[in-house]
Structures are given as structure tokens and as C-alpha cells.
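Colleague: Give me the fold of what follows.
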Amino acid sequence: MSFATCDICDANEDKIAAGTLSVLPPIFQKFGKREAFSGQAATLKVFEDNVLVRSTLETPGNGRVLVVDGGGSLRCALVGGNLGVLAEKNGWAGIIVNGCIRDSDEINSCDIGMRALATHPQRSIRKGVGDRDIAVSIAGVTIRPGNWIYADADGVLVSSEDLA
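Modeller: A predicted model of the protein is given here:
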């Protein structure tokens, strides 16, 4: 699938005005081999705990994008190299982390797309606390399970319908 977020925005100004197409603020760094990726969202809300991230990435991704609302924490990483490999192996198109990742060199060798706020060398705790398949809010943008995510060099879009 080929798309450009700029073209999607230009062709859908009515959806932006109606709130069914949103642009995430430009707060994310790019990781992974895929500069551009898209798919339906699977959502998690966790805080400094990546047990649900791992258990979700262990399931078939079927071309989806895992959106992890880590509360914007910059105190530890929620995704590392092993999870990047797992995501690639299980067919996830990409991962968006409202938080940090680690093992960026390993992640950059994985055939997935990833966006995160920053890198951090410390791993998260592992208690298994969090929520799956709920609406999450990242930088003021609500992302619901099943929304369509489009990410490329120019930004990340969230749409209530498939636009590409």
C-alpha cells in the first residue's frame, strides 16, 4: 500500500474539520526499517510496565499497528529489541509508543515501523498492570481500537475509516 500523509490530509480536509481524521503532534522519533506503515490500531494503556506489550506482540498482528499509551513516561523503556523482533515475526506493521524504547539499533534492523518519544536504556517493571483494547489519548488525540493509523516521514494520522 502506497500513501502519503500529506496527500491524505489534503484530500480529507472535511474529515479533519469533522474530527474523524486527526494528526498526532510531531513529538515522535522514527525507528525501525519501515519509514511508512499503516494498519488498524490495537491499543494498550500501561505505565512503566511492558507485560501487556509483550503478550500482545506474541499474538498475530495481521498488519495492525500497536498503539501503546505509556503515559508519556521518560523513566524507562516499554519496547526493546526482542519485542521488535517479535512484532516483525508476528506480522505487526508498526508500533507507536507514547513513551520510550531501548535497543534502538536492534529495532532499526527490524522490518517494522516504530515511533516513540525517546530512547531509554532501563527496562520497565513487569507486573502485568494495564488495559487492552480501550480508547487511549496521546497528546490530545483519541485513538480507538480499530481506527486506521497512517505514519510516514511527515507525520502520524488517526482515522475512523480506511482512507488509503
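Colleague: okay, CA-based contacts and neighbour counts for the rest of this
Modeller: OK.
Colleague: Roughly how far does C110 sit from A36?
Modeller: 13 Å (C-alpha to C-alpha, to the nearest Å).
Colleague: Oh, that last question was meant for P25, not what I typed.
Modeller: Distance from P25 to A36, by C-alpha to C-alpha: 17 Å.
Colleague: More neighbours: those two, which one.
Modeller: Between P25 and A36, counted using other C-alpha atoms under 10 Å, the more crowded position is A36 (24 against 13).
Colleague: residue contacts, the more buried one?
Modeller: Contact analysis of A36 by C-alpha atoms under 8 Å, 6 or more residues apart in numbering lists 113, 150-153.
Colleague: try A151
Modeller: So A151 contacts 5, 35-38, 157 (C-alpha under 8 Å, 6+ apart).
Colleague: In helices only, show me those.
Modeller: Mapping the contacts of A151 onto helices (DSSP state H) picks out T5.
Colleague: Can you tell me which of the contacts of A151 has the most neighbours?
Modeller: Using other C-alpha under 10 Å as the neighbour test, those are led by S38, with 26 neighbours.
Colleague: right, and it touches L66 too?
Modeller: No - contact between S38 and L66 fails when scored by C-alpha atoms under 8 Å: they sit 10.5 Å apart.
Colleague: Can you check which residues contact both of those two?
Modeller: By C-alpha under 8 Å, 6+ apart, S38 and L66 have these common neighbours: G94.
Colleague: for comparison, sequence B:
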Amino acid sequence: MTLLTADLYDERGEDLQSVPLQFHTMGGRTRFSGPIRTVTCLEDNALVKSVLATPGDGAVLVVDGGGSLNSALMGDMIADSAVANGWAGVVINGAIRDRVAISDLDLGVKALGSNPRKSAKTGSGVTDAVVTFAGVTFIPGRTIFCDEDGILVER
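Modeller: The predicted structure follows:
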């Protein structure tokens, strides 16, 4: 990512949506961007794990966990898999765990918080569908830009 999100917004303005939800930067890579892939799941990380175990090719996985902080949707082992498979980052509308270990990985991670509790692993949810939260629509294939100031998404 060559431009910071503030500069990118100044340059492209209405072509971008700004995510107003206040995500925490938790990965070792603080600035990241890439094409969007999506998972929708609630307190169940089986789909997150399976998607991040596939080639990422520099994509960013946007996980709509419904904003739940009841259990973590990603831990250090899943994050390690994402790094090994070439993902640029993960944005989780929910919680992660193992945040100290994740902060040492070359992976962009934005999440609402952390919780040491494991999630369910039934595989419920949907992949690669249009996701909307915080008034922003995340369309698979469009580009997402993340840095310390926030998150921008192509319309």
C-alpha cells in the first residue's frame, strides 16, 4: 500500500467507503490492502480456518462475526496458516485470541477485541458473499485498504 488511508481518501473521496467502526490493529503488518474475500459466521471459526488454509494471493479476508466478542474467530495457528498461504490480512467484525503471538506475524489484522474463549467449529456460515456491517458493503473482488487510521473499501 503506497498511500495512507487519509491521503487515499483525499485523492479518491467518493469512490471509497470509510468504515466508522473502531477496529484495533492487532497484526504485525499495520498497513495492508488487497482484494476482498468474505466469510460470514457467528461464534464459529471453521470457515475462517478453511478459507485461510487456501492460497490468499495477497487478498484480505473480511469476516463478519456479527460484532460478537463472546468467542475468538481467529487464533495464532489460523493466523500462521494465513501467513503461510500468502494472505495480506484479515478484518474481523468480532474477536481474536493469541493477540501477542499474532502481533509478531507478518499479517495485517484488524478486530474489535480479543477473548481467550474458543469458538464453535461446526462450519456454519457463508463464504464469498456480499457482506455489510457498520453501514459499509464489502464486495468480494473489490479492494480494501487498512492502516493505523482505519479502513477504506472500494464502492
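Colleague: TM between them?
Modeller: TM-score for the superposed chains, counting by TM-score structural alignment, normalised by the length of structure 2: 0.97, backed by 155 aligned residues with a C-alpha RMSD of 0.9 Å.
Colleague: which one among the contacts of A36 of structure 1 gets closest to A42 of structure 1?
Modeller: Y150 (13.5 Å; C-alpha to C-alpha).
Colleague: Which residue of structure 2 sits opposite that closest one in the alignment?
Modeller: By TM-score structural alignment, Y150 of structure 1 lines up with F145 in structure 2.
Colleague: counterpart of T59 of structure 1 in structure 2?
Modeller: T59 of structure 1 maps onto T54 in structure 2, with residues paired by TM-score structural alignment.
Colleague: so how far is L21 of structure 2 from that match?
Modeller: Counting by C-alpha to C-alpha - T54 of structure 2 and L21 of structure 2 are separated by 28 Å.
Colleague: cool, and L73 of structure 2?
Modeller: In this view, L73 of structure 2 and L21 of structure 2 are 18 Å apart by C-alpha to C-alpha.
Colleague: Kindly list the longest helix within structure 1.
Modeller: Of all the segments of type helix in structure 1, defined by DSSP H, the longest one is helix 81-89.
Colleague: That one vs structure 2, mean deviation?
Modeller: Comparison of helix 81-89 of structure 1 with structure 2 after fitting gives an average deviation of 0.6 Å (mean C-alpha distance after the TM-score superposition for structure 1).
Colleague: SS state for the residue most central in space within structure 2?
Modeller: Ranked by distance to the mean C-alpha position of structure 2 (C-alpha atoms, centre = their mean), the top residue is V91 at 1.4 Å. Look at V91 of structure 2: counting by DSSP: H, G, I helix; E, B strand; the rest coil, its state is strand.
Colleague: What lines up with it in structure 1?
Modeller: In structure 1, the residue paired with V91 of structure 2 is I96, using TM-score structural alignment.
Colleague: Check whether that match really touches L66, as I assumed.
Modeller: Yes - under the criterion of C-alpha under 8 Å, I96 of structure 1 makes contact with L66 at 6.3 Å.
Colleague: And the strands in structure 1?
Modeller: With DSSP state E, the ranges of strands along structure 1 come out as 21-23, 29-31, 37-45, 65-69, 77-79, 94-101, 113-119, 131-132, 136-138, 141-143, 148-152, 155-159.
Colleague: ok, G63 of structure 1 to G113 of structure 1 distance?
Modeller: Applying C-alpha to C-alpha to G63 of structure 1 and G113 of structure 1 gives a distance of 11 Å.
Colleague: which residues do the two both contact?
Modeller: Common neighbours of G63 of structure 1 and G113 (C-alpha under 8 Å, 6+ apart) are A93.
Colleague: Tell me the residue in structure 2 aligned with I112 of structure 1.
Modeller: Alignment note: I112 of structure 1 maps to L107 in structure 2; criterion TM-score structural alignment.
Colleague: That match: neighbouring residues, count only.
Modeller: Neighbours of L107 of structure 2 under the rule other C-alpha under 10 Å: 26.
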